[in-house]
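Give me the fold of what follows.
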Amino acid sequence: MGIRDIIEGKKQWRAHMARVKALPPDYQIVYKEIQRYIFKVGPIDLLDGPLLSGIVDFFEEGVAADKGVLELLGNDVAAFCDNLMKDSRTFADVYQESISGKPGTAEK
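So this is what the prediction gives:
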């Protein structure tokens, strides 16, 4: 990864966060909680995939339809996140594989 890739990544992240800041306050709060949860448990390909930008798209559609954030997600935000990541390989999966394998076979 070169310096140009790092700079481009930062530009994309700033543009993404500007979209988040344009959302109503209740959507911003829920997005930040989702982001925190996904960063903690999240899929390995999080930065390469469309997951976070897809959530912002979904939220922007909810705002345009004049719906509350919990109307879109339900009351259990963690279950919503788990459902989004159900088919993705997570860091927890990698860890579980590393401790359940034979000694000396863990990924390096």
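
For the rest of this, base every contact and every neighbour count on C-alpha atoms.
Will do.

buried ones in the lengthiest helix in the chain?
Longest helix of the chain, by residue count under DSSP state H: helix 3-21. Burial within helix 3-21, assessed by neighbour count using 16 or more other C-alpha atoms under 10 Å, is assigned to Val20.

Can you name the secondary structure element that comes next after it?
helix 25-41 (DSSP states H and E).

Could you also give me the structure for this next sequence, so I can compare it with the first?
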Amino acid sequence: MGIQDIIEGKKQWRAHVARIKALPPDYQIVYREMQKYFFKVGPVDLTDGNLLSGIVDFLEEGVAAGKGVIELVGSDVAAFCDGLLEDSPTYAQLYQESISRKRG
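Sure thing, here's the model as predicted:
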């Protein structure tokens, strides 16, 4: 990874953060909770940037449609996040599998 890649990555992250700050306060709170959850669970494809930006797209569409954030994601943010990850491997799953292989 060269310096240009790092600079471009920072620009993209700043643009992402600006989109989040443009959301209504309740949407920002839910987004941050989702982000924390994903960082704890560790979906493997989190680093490619599509998951978080896709969520912001989804939330922006909800704002444009005049929906409340609870209407979009429900009252259980973790369950909503699990639904998004149901077909995606997580680092926690990979770790459990590696432990199982070592024991077996």
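
Kindly provide the TM-score of these chains.
The TM-score (TM-score structural alignment, normalised by the length of structure 2) is 0.94; 103 aligned residues with a C-alpha RMSD of 1.0 Å.

just to revisit the earlier point, distance from the longest helix of structure 1 to structure 2 after superposition?
With mean C-alpha distance after the TM-score superposition for structure 1, helix 3-21 of structure 1 departs from structure 2 by a mean of 0.6 Å once superposed.

In structure 2, what stretch matches that helix?
Using TM-score structural alignment, helix 3-21 of structure 1 corresponds to residues 3-21 of structure 2.

before we move on, what about stretch 79-94 of structure 1?
Against structure 2, stretch 79-94 of structure 1 falls on residues 79-94 (TM-score structural alignment).

what residues does the matching stretch touch?
Stretch 79-94 of structure 2 has contacts (C-alpha atoms under 8 Å, 6 or more residues apart in numbering) with 34, 37-38, 41-45, 73-74.

and if you look at stretch 55-65 of structure 2?
By C-alpha under 8 Å, 6+ apart, the list of residues contacting stretch 55-65 of structure 2 from outside reads 19-20, 23-24, 27, 31, 68-69, 72.

can you pull the buried residues of it?
Result for stretch 55-65 of structure 2 [16+ other C-alpha under 10 Å]: buried residues 55-56, 59-60, 62-63.
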